[in-house]
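Participant: structure, please.
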Amino acid sequence: MTTGGSETLNKGVFGWIERTGNKLPDPVFLFFYLILFVIALSVIADWLGWSAVHPVAIDPDTGQSQVIAATALLSAENIQRIWVEMPKTFTHFHPLGYVLVVMLGAGVAERSGLFGTAMRAGVSGAPTFLLTPIVALVAMMGNLAADAAYVVLIPLAGVIFAAAGRHPIAGIAAAFAGVSGGFSANLFPGQLDALLFGITQAAAETVFPGWEANIAGNWYFIFVMTFVFLPVIWYVTDRIIEPRLGHYSGPLNPSDSKSGDAVSVDDEVQDRPLDEKERRGMRYAGLAVLGVIALWLIMLFGPGTPLINESAAAEAQLTPFYQSLVGGFFLLFLLAGWAYGKGFGNIKTHRDLVDMMSDSMKDMAYFLVLAFMVAHFVAMFGWSNLGLITAVHGAELLQSLDMPAPILLALVVIFVGVMNLFVGSASAKWALLAPILIPMLMLIGVSAETTTAAYRVGDSATNIITPLMVYFPLILIFCQRWKADFGIGNLTAMMLPYALWLLGAGLALIMVWVAFEIPLGPAAPVFAPPPTS
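Facilitator: The predicted structure is shown next:
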């Protein structure tokens, strides 16, 4: 594979990032080493008598604020707890249930072909002038389809741009920026929300037991982020990237290229009209989506209102509805995928459906291994009280600095963006940062939803410029189908303007959002007093 430009890249800052990041262990072992570190630190902290005064919890015996002391994880009680509660620690890890439930449905929607066909339908036949924003919007929406957006939409964008007389690599860049740079932007919550808010809940519960996550807690924010990022990607593509690439006069399909590096494009990413089977499948899927929406509206407003707790306080009455969204997205993806498969003809019996659901769980094997380690890291960090002590003292420090909340959240965004260059996994980074950031900021009145939103902004922007991003080599191959000598350095330099503009736009968005205290989602304010129980 040609990697022209990589020699220069390896001598610069991105070469240093690539070399340094490659030295990091696999995230599974990274969390194993962190567990060993937490065990050692807990012993030292217990010996030194580290403690903090809980600002909310009251000691029932004295009536005074509760003093939290560090606890050694090598005490007899905690050693017993580690081994006895190991199954419970793993199976009760919130992201595990959230993600597996949603993926059971999403796996059917992906394997039946619904996601791929929907993305093709979204960008095919777009007017040349609107091609970039349509590709970018579908790319951001494509994050609901997880990996399918990378392997279907990005190469398809190159084909469509070429067919429209535009540079195909500009199409690839716009789609890559939307799928990966706009990773958290979307019109609807989805798999990523289930994953991140599962980790958010686990982190919050280390200090505030009983706190419940709402996976729609960033819905308004990510909706607006979509339309903030859309003109940014449009401008950078049409005004910066495509002029630099110059006029394209090569073949209209990479499979026609004479280059030795050319790779034929699979039929699923060709720019061809939907056939009758695909159109029938899309109609069936649309009816299934409407059916699920109607069902949820009936449960909200129909007899008995099962998704409304009418006996609760006004602000808590919709809690069952928010908690039902995980199951709702499972059913939505499952029935829409099933309906599409029936219409298309690749789901003939219930066994085909079960096979697709089983295959989706096979793809989750690595996540299960990682979740096992992360679950024990988060749990043991909580048992040691190190997270709470750090959060309390960190909150006191932030209060003494009297830093405006918009500036504070902007610093979180920048820190996460830099860290993302070295640790690409969104779940691994958040599992590492959430046990500190979530409780610390909750203690000074910043809601968990706000901190999660700030994390998402930082996690998105720099995805597209780090060679450690798992799909980075695949995007390089897509580019080399059109230009054989396109190298790592070329790809990084091309995506850098997107990263800088998206990071700037994301920073401005989070600062304005926090300054005006706009709710981030239903029942998700920017600021909230620390829970009292």
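Participant: please make it C-alpha for all contacts and neighbour counts, starting now.
Facilitator: OK.
Participant: and the strands in this structure?
Facilitator: In order along the chain, the chain carries the following strands (DSSP state E): 51-58, 65-69.
Participant: pipe the ones you listed into CSV and attach mean neighbour count and distance to residue 39 per row.
Facilitator: Formatted as CSV, the strands of the chain follow (neighbours: other Cα atoms under 10 Å; distance: least, Cα to Cα, whole Å):
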stretch, mean neighbour count, distance to residue 39
strand 51-58, 17, 17
strand 65-69, 16, 15
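Participant: which stretch among the ones you listed comes nearest residue 368?
Facilitator: Of all the strands of the chain, it is strand 65-69 that lies closest to residue 368, at 32.4 Å by Cα to Cα.
Participant: quick check: angle from the closest one to strand 51-58?
Facilitator: Strand 65-69 and strand 51-58 are oriented at 140 degrees to each other (axes from the mean of the first three to the mean of the last three Cα atoms, to 10 degrees).
Participant: name the helices or strands packed onto strand 65-69?
Facilitator: Judged by 3 or more Cα pairs under 8 Å, 6 or more residues apart in numbering; DSSP states H and E, the packing partners of strand 65-69 are strand 51-58, helix 386-401.
Participant: structure for this one too, so we can compare:
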Amino acid sequence: MAETPSSEKSKKLDIVNRALIFIEKVGNKLPDPITLFFYLSVAVIVVSAIANLANLSALNPTSKETIEAVSLLTPDGIRKIVTKTVSNFVNFPPLGTVLVAMLGVGVAESTGLISALLRQVVLIAPAKFITPVIVFCGVMSNIASDAGYVVLTPLAALIFLAYKRHPIAGLAAGFAGVSGGFSANLLVSSMDPLLAGITESSAQLINPEYTVNPTVNYYFMAASTLVITLVGWYITEKIVEPRLGEYNGQINSEEMEELTIAEQKGLRWAGYSLLAFIGFLLILVLPPEGILRDPETLTIIPSPLFQGIVPIIMLGFIIPGIAYGKGAGTIQSDKDIAQGMTQAMNIMSYYIVLSFFAAQFIAYFSWTNLGIILAINGANFLKATGFTGLPLLISFIIVSGLINLFFASASSKWTMIAPIFVPMLMLVGYSPEFTQMAYRIGDSTTNIITPLMGYFPIIVAFAQRYDKNAGIGTLIATMLPYSLAFLLSWSALFIFWFIFGIPIGPGATIRL
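Facilitator: Okay, here's the model as predicted:
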């Protein structure tokens, strides 16, 4: 008897589920993330010595200097490890971002603002559209650089919990939008001018007069926002959430009762205070010479507004949180505000310890030059394959994604490989803007499955709030369907754009 389409689909989903279970089990058999980063740090020290003895190196395409693997098992290396331990931790980029933002979130949560707001949202919002809204907000959050990691992802988990859905599915949907769709946006983000500057410098190796403006990928990235939202919606509800099953954890969802008069008053006060805060920011930004514009170029992107987005977000939680507390009667004195901040830091204690070891590992990996050497050699390998046309471009996307597993900084990685690929593709007729667009696809789609991405540990810590057994394997297995689906769908959109020769941004075309 022939199998029905539904039974074939069920078999395929079962195979996918078994594969993800295997990945999760293998990943979670690894030690605790804190211990794992300690072991990885030790491994990097040993590997650096072996790589140095083997004379592992790569030629920097920009400076034409040879980059050699640096051993940390030398007197200088050991001294550097000892003297830089504290600064590695203190200067770990995600640490300050997370803790400062969480101070504000702590106040909003302790006063009851977040709880009341979520209940109000659940009472009025159509449940079937919550998932795409979360993914879309995640994609759009990169306008505020990295703030989405520490604000949207935990809120997404709480929203799913409020709808009596699995909070880790909400966390995954938010993380997928924030990180997997990092390059997509309906607006120009802070990443656009940063990458454009690197692309321009690389293009000028061929044409000294060539210029690249920050909006050159806008049309494609705006369309990508819709694609990522739809694909993220599908993966969450058809693969991730069914696999996670029903949530039976210890954290209960808020009861969906109507808000009390005091809570409604608190929300009104919070809304008024937030509008006043936004109005104040607009006064500092909108005038042509506004204080929060760039003092030299007078631009908004980039500007102090976005460079200081984390403390601004902190105030965006603290001010409405206090206003809500006063209106609802949940704040009696300044001690209640301080207590809310303290509770937030208590929740983050595991992440603080994890950050210490993650910071050492990432610093060691950077000092050894292993990541840069891998990036350059990977690019050279692709160049040597002899591929042309779409096979070359798709291979470039895949190699960019693989390199991203080991060298997560988008701008640093592009600095290393742009001087190879931008001139190479210019010589066969493709514009630097188009090469940059291809790079951004590969760079974004594997963010969500690499522990080397700076914010990966904080997402693990957020997940452990709902499942104490959640580890690196849990997160990788949960996020892998998003990563593969984003890579395939984004590449398909890229191919569509290529075949029909659609402009990729204002004044930017695929071919020179």
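Participant: tell me how the two chains score on TM-score.
Facilitator: Overlay of the two chains. TM-score (TM-score structural alignment, normalised by the length of structure 2): 0.64; 414 aligned residues with a Cα RMSD of 5.1 Å.
Participant: coming back round to it: nearest to residue 307 of structure 1, out of the helices and strands packed on strand 65-69 of structure 1?
Facilitator: strand 51-58 (30.8 Å).
Participant: from the middle of its chain, how far away would that closest one be?
Facilitator: 33 Å (Cα atoms, centre = their mean, to the nearest Å).
Participant: same check, this time on stretch 68-77 of structure 1
Facilitator: 34 Å.
Participant: for stretch 279-290 of structure 2, same thing?
Facilitator: Worked out by Cα atoms, centre = their mean, stretch 279-290 of structure 2 lies 28 Å from the chain centre.
Participant: number of nearby residues for the aligned partner of residue 284 of structure 1 in structure 2?
Facilitator: Taking TM-score structural alignment, the alignment pairs residue 284 of structure 1 with residue 269 from structure 2. By other Cα atoms under 10 Å, the residues close to residue 269 of structure 2 number 21.
Participant: my guess is residue 269 of structure 2 contacts residue 324. True?
Facilitator: Yes. Residue 269 of structure 2 is within contact range of residue 324, at 5.8 Å (criterion: Cα atoms under 8 Å).
Participant: common neighbours of these two, please.
Facilitator: Shared contacts of residue 269 of structure 2 and residue 324 (Cα atoms under 8 Å, 6 or more residues apart in numbering): none.
Participant: with residue 292 of structure 1 as the reference, name the closest of the strands of structure 1.
Facilitator: So among these, strand 51-58 is nearest, using Cα to Cα, at 41.4 Å.
Participant: what angle do that closest one and helix 386-401 make?
Facilitator: 90 degrees.
Participant: tabulate the strands of structure 1 in JSON lines, adding columns for distance to residue 152 of structure 1.
Facilitator: Formatted as JSON lines, the strands of structure 1 follow (distance: least, Cα to Cα, whole Å):
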{"stretch": "strand 51-58", "distance to residue 152 of structure 1": "50"}
{"stretch": "strand 65-69", "distance to residue 152 of structure 1": "52"}
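Participant: so which of those comes closest to residue 179 of structure 1?
Facilitator: strand 51-58 (41.3 Å).
Participant: now do the match of residue 284 of structure 1 against residue 276 of structure 2, distance only.
Facilitator: 11 Å (Cα to Cα, to the nearest Å).
Participant: what residues are shared contacts of these two?
Facilitator: By Cα under 8 Å, 6+ apart, no residue touches both residue 269 of structure 2 and residue 276.
Participant: which residue is nearest the centroid of structure 1?
Facilitator: What sits nearest the mean C-alpha location of structure 1, by Cα atoms, centre = their mean, is residue 192, with 4.1 Å.
Participant: alignment lookup: residue 69 of structure 2 to structure 1.
Facilitator: Residue 69 of structure 2 maps onto residue 70 in structure 1, by TM-score structural alignment.
Participant: nope, residue 351 of structure 2 is what I meant
Facilitator: Residue 351 of structure 2 maps onto residue 367 in structure 1, by TM-score structural alignment.
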